[in-house]
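model this:
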Amino acid sequence: MRRLSVLATSVALLSSLATAKEIKIGAVMPMSGAVASYGQTAFAGVELANKMQPTLNNGDTIKIILVDNKGDKVETSTATTRLISSEGVVGILGALTSTNTAQVISVAEKSQIPVIAPAATNDQLTTKREYANRVCFMDSFQGEVVANYAFNELKLKTAAVIIDQAQVYSLGLAKAFEQTFKAAGGKIVKKITVSSGDKDFKAVVSQVKSANPDFMFLPLYHPEASMFARQAK
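Just a heads-up that it's a prediction; the model follows:
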C-alpha cells in the first residue's frame, strides 16, 4: 500500500512538472547611463527575489527578462514594446525614474499588461490607470514629511529649493515640499531651476549663499545632487 502511495505521488509530481509553464516577467531598468546605479541595485534585488522563489506553488517557473533603457525615455518605450511584442511578458517591473516609468505604463496599458513601479514617486503615475501600481511612497507624502520635519523638528524657518526642470520627480517633490513648508509658516527665500546633465553649479551655489537660507532642499537625482554638494562646500 505504501509503495502504491509513493507511486501515485511520483506520478502526480511528474504530471505537474510536465504541465508547468514558464512565466515571463519583464524588467525595464537603467543598467547604463547617468542613473545606472539605480537600475543595478534595483535589479540585484529582483534577482535575489527570483533566486529565493524561482517557481510558483503550481510549479510554474519565473523568468525575468531585463532590458536596459539607459535612463532614456525613447529607449524605455522601445524596451517596453519589445518585451510585450517579442518576448511575450505578462507583467513589467520598472522603470525606476518617474519620467520613464510613465512611458512604460503608457505603452503597457494599451496591451493590458500590468506594471509595478518599484521607485517611481510622481503622484499622477497611476491615476486613471487600470494596470499600473507602485510599491513606494508618492511625492506628495515625501514632500510633506520632509517639510514638517524641517520646520517642526529641526526648527528651520527658511529654505532654498533647487529644482530639476527636466524631471517630473523633482517638480512634484518640490511642489509638495513648498506647499507644506509655507503652510507651516516657513519661507522659501530662493527657488532655482537646473537641468539634468548640468555639471557646473557655482553660479547656483552663489545665489543660494546670497539668499542665506537655513537649509537647501534638493529633490535631484544623484549625479546632479552629488556634484552640487561638492561645489557647495
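
C-alpha only now, for contacts and for neighbours.
OK.

now the closest residue to Cys136 other than its chain neighbours: how far from Gly39?
Nearest residue to Cys136, sequence neighbours excluded (C-alpha to C-alpha, 6 or more residues apart in numbering): Ala119, at 5.6 Å. Separation of Ala119 from Gly39 (C-alpha to C-alpha, to the nearest Å) stands at 10 Å.

ditto for Tyr131
Applying C-alpha to C-alpha to Tyr131 and Gly39 gives a distance of 22 Å.

and what of Leu171?
Going from Leu171 to Gly39 by C-alpha to C-alpha gives 22 Å.

which one of these two has more residues nearby?
Neighbours per residue, other C-alpha atoms under 10 Å: of Leu171 and Gly39, the larger number sits with Gly39, 25 against 19.

How far away from the center of its chain is stretch 200-210?
Counting by C-alpha atoms, centre = their mean, to the nearest Å, stretch 200-210 is centred 29 Å from the centre of its parent chain.

residues in contact with that stretch?
With contacts defined as C-alpha atoms under 8 Å, 6 or more residues apart in numbering, stretch 200-210 is touched by 160, 190, 192, 227-228, 231-232.

ranges for the helices of this protein?
For the chain, the helices defined by DSSP state H cover 2-19, 36-52, 73-85, 98-110, 139-148, 168-184, 202-211, 222-231.

Turn those into TSV, columns for distance to Lys155.
Shown next, in TSV, are the helices of the chain (distance: least, C-alpha to C-alpha, whole Å):
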stretch	distance to Lys155
helix 2-19	62
helix 36-52	32
helix 73-85	40
helix 98-110	31
helix 139-148	10
helix 168-184	11
helix 202-211	18
helix 222-231	22
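
Out of the ones you listed, flag the one nearest Ile65.
For those, proximity to Ile65 was assessed by C-alpha to C-alpha; helix 73-85 is nearest, at 7.9 Å.

Could you also give me the structure for this second sequence? I'd like to compare it with the first:
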Amino acid sequence: MTLARLLCAMMVASLLASCASPPPPPVLRIGLIGVFEGPARNASGMPARLAARMAIDELNATGGALIDGVSHRLILIERETANRPDAAAAAARALINLDSIDVLVGPQFSPLAIAAGAVAEASQVPLVAPMASSPQVTAERSYVMRLTFLDADQGDVLARYAFDSLGLRRTAALFDAASEYSRGVVERYGRTFTARGGRMAGVATYNGDDVGDQGMQIRRLMQEAPDAVLLPNFSVRDSSQVRLFRAAGFRGPFLGSDAWDAIALRGRQDIDGSIIVGNWDGRSDREGVRTFRDRWNRRYLGERPRATGAATYDAIRLIARAAERARVRSGMALATALRTGAPFDGAFASYRFDSSGDPIRGAMLLQMTGDSLLFRATLSPQR
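Modelled structure (predicted):
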C-alpha cells in the first residue's frame, strides 16, 4: 500500500470512529458562589452547597431540564468567596469567564450579591440571589432576582404586628449607624408604627466597628420607658445588647429582624418573648417545606436544614423551570422567565413574580420561647 493510500485509509478510519461516538449530552451549567469557611460557613455557605447538590441530583434523576425539546443535564460548579464584595465579584467573573456557566446562584449576603450582580449584569448572565435582601441587589438590573423579601419590609410587618397584635404603643430602637440594612428596618418600622398611632419613644445608634458596649445609649433609651425595643442587628451584637437592656431593668419584648440567628440564641432566658421576622419556618406543614425537609433529612442525617439551604434549593429548581419555559439556557430570555414565572410553592416560600426581580411573598413572625420558636403570623408587606 502506498503512503498516500495508507494516509487516506487512516483518515477514513478516524472519520468513522468519530461518527460512531455520540456527541456529549447538552448541559445547563449553574455556578454557585458561597462563603464556605469562617463564621458564615455553617449558617450560610454549607447549607447552600448541600441544598444545591441535592436539587441538582434530584432534577438529573428525572431527566434534567427539557430545554427546547432536548434534555439537558444540570452541572453545578462551585466557587468559594471570602466575605468581601471584591472577592464575590472575582468569583462571579471566574465562573462566567473561566467556567462558562449559564446562570449564577448566590452569594447569600447583600453586599456580596450586589457586587456579584454587577458582574452578572454587565456580562448579561442571569443571577439568582436566594437570601440577599438589600434593594440594591435588584435595583436597575434586568438579569438579577432574589427570593427573600426586602430589608425594609421587615420593619413594616414588625410594626403592624407590634401595634395590632401585641398592643404596643411605645417602641425604642438601637441600631448600627453604618448599616444600611438596620437603618432601613428602623425607618420603615417607625413610619408604619407612627402611622397606626404608636410612638417611637427613642432611637439611638452605635458604631459597629466599636468593640465597646452601648451602655450609655441603652440607659438613655430606658429613660423613655419603652414597651418594646427594636434591635435589627446581627446576633453577635443583639446578644450583648439584650443583656445590657435586661441589666438596666427592661422587661418588655425585643423585636428582631432576620439577621438574628434564632438557632444560636435559643435557650437564652433573656430572649424569651422576643418577636423576630423569619424568612422560613422549617417546621411548617406546608407541602413545599415538608417535602424539602423530608428529602434533606434522608440525605443529610444529623444535619439541620436551614433557611439558606431551602432558598438555594428553590433557586436551582426555579432556574430549571425557567429554562424550560424560555427554551434557552441563559441570557435575557432566561432572566425574563425567572422574573415573570407562574406562582411557585417552594421549600423556602410561596412566591408570585411581577417582573421586578423582587418576589411577592410573606414574612413570618416568630416568637422565641425557651428552646422553641413559635409561629405567630405570616404578613405580606404593604407597598
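
tm score of chain vs chain?
Taking TM-score structural alignment, normalised by the length of structure 1 as the basis, the two superposed chains have a TM-score of 0.81; 218 aligned residues with a C-alpha RMSD of 2.4 Å.

Of the contacts of stretch 200-210 of structure 1, which is the nearest to Tyr149 of structure 1?
Looking across the contacts of stretch 200-210 of structure 1 and measuring by C-alpha to C-alpha, the closest to Tyr149 of structure 1 is Ala160, at 15.7 Å.

Quick check: the closest one touching Thr193?
No. Taking contacts as C-alpha atoms under 8 Å, Ala160 of structure 1 lies outside contact range of Thr193: 11.0 Å.

more neighbours, those two?
The residue with more neighbours, out of Ala160 of structure 1 and Thr193, is Ala160; 23 against 12, by other C-alpha under 10 Å.

Aligned against structure 2, show me the partner of the more buried one.
Ala160 of structure 1 maps onto Ala172 in structure 2 when the alignment is built from TM-score structural alignment.

and if you look at Asp139 of structure 1?
Correspondence of Asp139 of structure 1 to structure 2, assessed by TM-score structural alignment: Asp151.

Nearest spatial neighbour of that match, chain-adjacent residues omitted?
Closest to Asp151 of structure 2 by C-alpha to C-alpha, 6+ apart is Ser133, at 5.2 Å.

show me what contacts the one you found?
Contacts of Ser133 of structure 2 by C-alpha under 8 Å, 6+ apart are 109-110, 146, 148-151.

if I line the two up, what does it land on in structure 1?
In structure 1, Ser133 of structure 2 lands on Thr121 (TM-score structural alignment).

again, but for Ser44 of structure 2
In structure 1, Ser44 of structure 2 lands on Tyr38 (TM-score structural alignment).

from memory its match sits against Gly94, does it?
No. Using C-alpha under 8 Å, Tyr38 of structure 1 is not in contact with Gly94, being 10.9 Å away.

out of these two, which sits in the more crowded spot?
Gly94 (30 against 20).

and that one, what pairs with it in structure 2?
Checking TM-score structural alignment: Gly94 of structure 1 goes with Gly106.

Select from the contacts of Ser133 of structure 2 the one having the most neighbours.
Arg146 (29 neighbours).

my read: that one touches Gln136, true?
No. Shown here, Arg146 of structure 2 and Gln136 do not form a contact pair, counting by C-alpha under 8 Å, at 10.9 Å.

Name the surrounding residues that touch the lengthiest strand in structure 2.
The strand spanning the most residues in structure 2, taking DSSP state E as the definition, is strand 70-80. Outside strand 70-80 of structure 2, the residues that touch it by C-alpha under 8 Å, 6+ apart are 25-36, 52-53, 56, 59-60, 63-66, 91, 95, 99, 101.

Filter these down to the buried ones.
Listed as buried from the contacts of strand 70-80 of structure 2 are 27-36, 52-53, 56, 59, 64-66, 91, 95, 99, 101; burial here means 16 or more other C-alpha atoms under 10 Å.

where's Leu168 of structure 2 relative to Ala162 of structure 2, distance?
6 Å.

Which one of the two is surrounded by more residues?
Ala162 (23 against 20).

Just give me the match in structure 1 for that one.
Checking TM-score structural alignment: Ala162 of structure 2 goes with Ala150.

who's in contact with the nearest residue to that match once chain neighbours are set aside?
Among residues not flanking Ala150 of structure 1 along the chain, Leu156 sits closest, at 5.6 Å (C-alpha to C-alpha, 6+ apart). By C-alpha under 8 Å, 6+ apart, the contact set of Leu156 of structure 1 is 150, 186, 214-215.
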